[in-house]
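*Asks:* Quick one, fold the following:
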Amino acid sequence: MMTNLFSVFDPSTTIFSLSLNWLSTFIGLMIIPYYFWFMPSRINFIWNKIINILFNEFKILLGPLNKNNTFIFTSLFTLILFNNFLGLFPYIFTSTSHLTMTLSLALPLWISFMLFGWINHTQHMFAHLVPQGTPAVLMPFMVCIETISNTIRPGTLAVRLTANMIAGHLLLTLMGNTGNSLSMILLSLLIFGQIALLVLESAVAIIQSYVFAVLSTLYSSEVN
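*Replies:* Below is the predicted model:
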């Protein structure tokens, strides 16, 4: 029995005191080799179409000189999307609902962007601290505000993804726990609501992975 509603997100699968829940993050690596020798299916064509669309969009955001960097962000989108969808299946650990996972993705990217920008484009990074047209009186305040907003970027990226994953799963858990005490009519309505919420969560899984990848791309484009 759950002592806490948030305990549904706790890693609980252990063998020899080793947490095996995080291995769900790497299940996708077992699927990748099949793409190289299986006959292409409709799913392959659809997925390649999606990746090409993302590649072209990220290429516009990054510019022609950094178009090769788009592979990093398309891979990031694929990883987050796969883990978001895995969490919708019963008894599968949702790694993207933990800040350990999301911060591990956001923080190294942000640190690498900052190091690259301040080392190679120092004047450009200083110019970003003061928006164009700012009055001289407000410049010190704008530098503080821009510095704070720039510093909290990895935190906002990580918390946004984690909070959206937790919110939907908690709602599904709360609705599912009330099924034992309902009549057949209310139970049928509950099942319909659960299916509708699951469809919504599928859309949220796609949107949040897209938002994470796009914002990372925008942060990268600012330092060039």
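
*Asks:* For the rest of this, base every contact and every neighbour count on C-alpha atoms.
*Replies:* Fine.

*Asks:* what are the ranges of the helices in the protein?
*Replies:* 42-62, 70-86, 99-120, 122-128, 139-151, 153-177, 184-222 (DSSP state H).

*Asks:* and the last one, what does it pack onto?
*Replies:* Read that as helix 184-222. Counting contacts by 3 or more C-alpha pairs under 8 Å, 6 or more residues apart in numbering; DSSP states H and E, helix 184-222 is packed against helix 42-62, helix 70-86, helix 99-120, helix 153-177.

*Asks:* if I pick Thr14, what's in contact with it?
*Replies:* Leu20, Asn21 (C-alpha atoms under 8 Å, 6 or more residues apart in numbering).

*Asks:* another one to check against the first:
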Amino acid sequence: MMMNLFSIFEPSSSIFNLSINWLSTFLGLLFMPFMYWSSPSRWSLLWSKLILTLHKEFKALLQPSHLGSTMLFIALFSLIVFNNFLGLLPYVFTSSSHMAMTLSLSLPLWVTLMIFGWVNHTKHMFAHLVPQGTPVALMPFMVLIETISNIIRPGTLAIRLAANMIAGHLLLTLLGGTGPSLSLTILSILIFTQILLLILESAVAIIQSYVFAVLSTLYTSEIN
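*Replies:* A predicted model of the protein is given here:
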């Protein structure tokens, strides 16, 4: 039963033994040309307002020397939120529910920050391992704890995003699978519940994209 349930996340469609499910990651590019018409639409105005708001949010979190990085995190947010929403559509592969994608986003970012920080700001990186005011006796333990918490950062970013996408899809699939065996009254309640869950999943899609981008921004701000 569990293998059949989790099979909804398996990239099964293929041509000449090449998986085509991952092409859904690039479906967001189809929406981009509509933003460049001479007369802006409501969609393009809404998206421009969202980008400006995110720019202000990330600008407040970053150091003055890293302000140019806001566009990087806006692009990261855009990629994740597009994939999260596309995964809610029927028969569209949810690439953001796979660690192959989420870890591919978080791990290179973390490795790049670590290399940049330790090469250019070595003393500052060492200072981060021991919080200010730590007793001398606890310093070795704090260094160990801070090192472990730093190492697991890309994993927590990737697992948080993938787990939230998987949980919502599994719940929708479980409830939807019980529909044929229910009476008309209970079925109407189930449909109403599914609509509420879809609204909740839409909110989760935005929130998880924002959390991923904000945490990445906070990790960048620590590299002074």
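
*Asks:* Go through the helices and strands packed on helix 184-222 of structure 1 and pick out the most buried.
*Replies:* Of those, the one with the most neighbours on average (mean count of other C-alpha atoms under 10 Å) is helix 70-86, at a mean of 19.

*Asks:* That one vs structure 2, mean deviation?
*Replies:* Here the mean offset of helix 70-86 of structure 1 against structure 2 after fitting is 0.3 Å, by mean C-alpha distance after the TM-score superposition for structure 1.

*Asks:* Likewise for stretch 101-116 of structure 1?
*Replies:* Per aligned residue, stretch 101-116 of structure 1 averages 0.2 Å (mean C-alpha distance after the TM-score superposition for structure 1).

*Asks:* how about Gln208 of structure 1, what does it touch?
*Replies:* Leu161, Asn164.

*Asks:* possible to save the helices and strands packed on helix 184-222 of structure 1 as JSON lines with distance to Phe9 of structure 1?
*Replies:* Converted to JSON lines, those look like this (distance: least, C-alpha to C-alpha, whole Å):
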{"stretch": "helix 42-62", "distance to Phe9 of structure 1": "29"}
{"stretch": "helix 70-86", "distance to Phe9 of structure 1": "13"}
{"stretch": "helix 99-120", "distance to Phe9 of structure 1": "12"}
{"stretch": "helix 153-177", "distance to Phe9 of structure 1": "8"}
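
*Asks:* I'd like to know which of those lies nearest to Val8 of structure 1.
*Replies:* Closest to Val8 of structure 1 of those, according to C-alpha to C-alpha: helix 153-177, at 8.3 Å.

*Asks:* rewinding a little: and the helices of structure 1 as CSV, adding distance to Leu29 of structure 1?
*Replies:* Output for the helices of structure 1, formatted as CSV (distance: least, C-alpha to C-alpha, whole Å):
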stretch, distance to Leu29 of structure 1
helix 42-62, 16
helix 70-86, 10
helix 99-120, 17
helix 122-128, 38
helix 139-151, 33
helix 153-177, 22
helix 184-222, 18
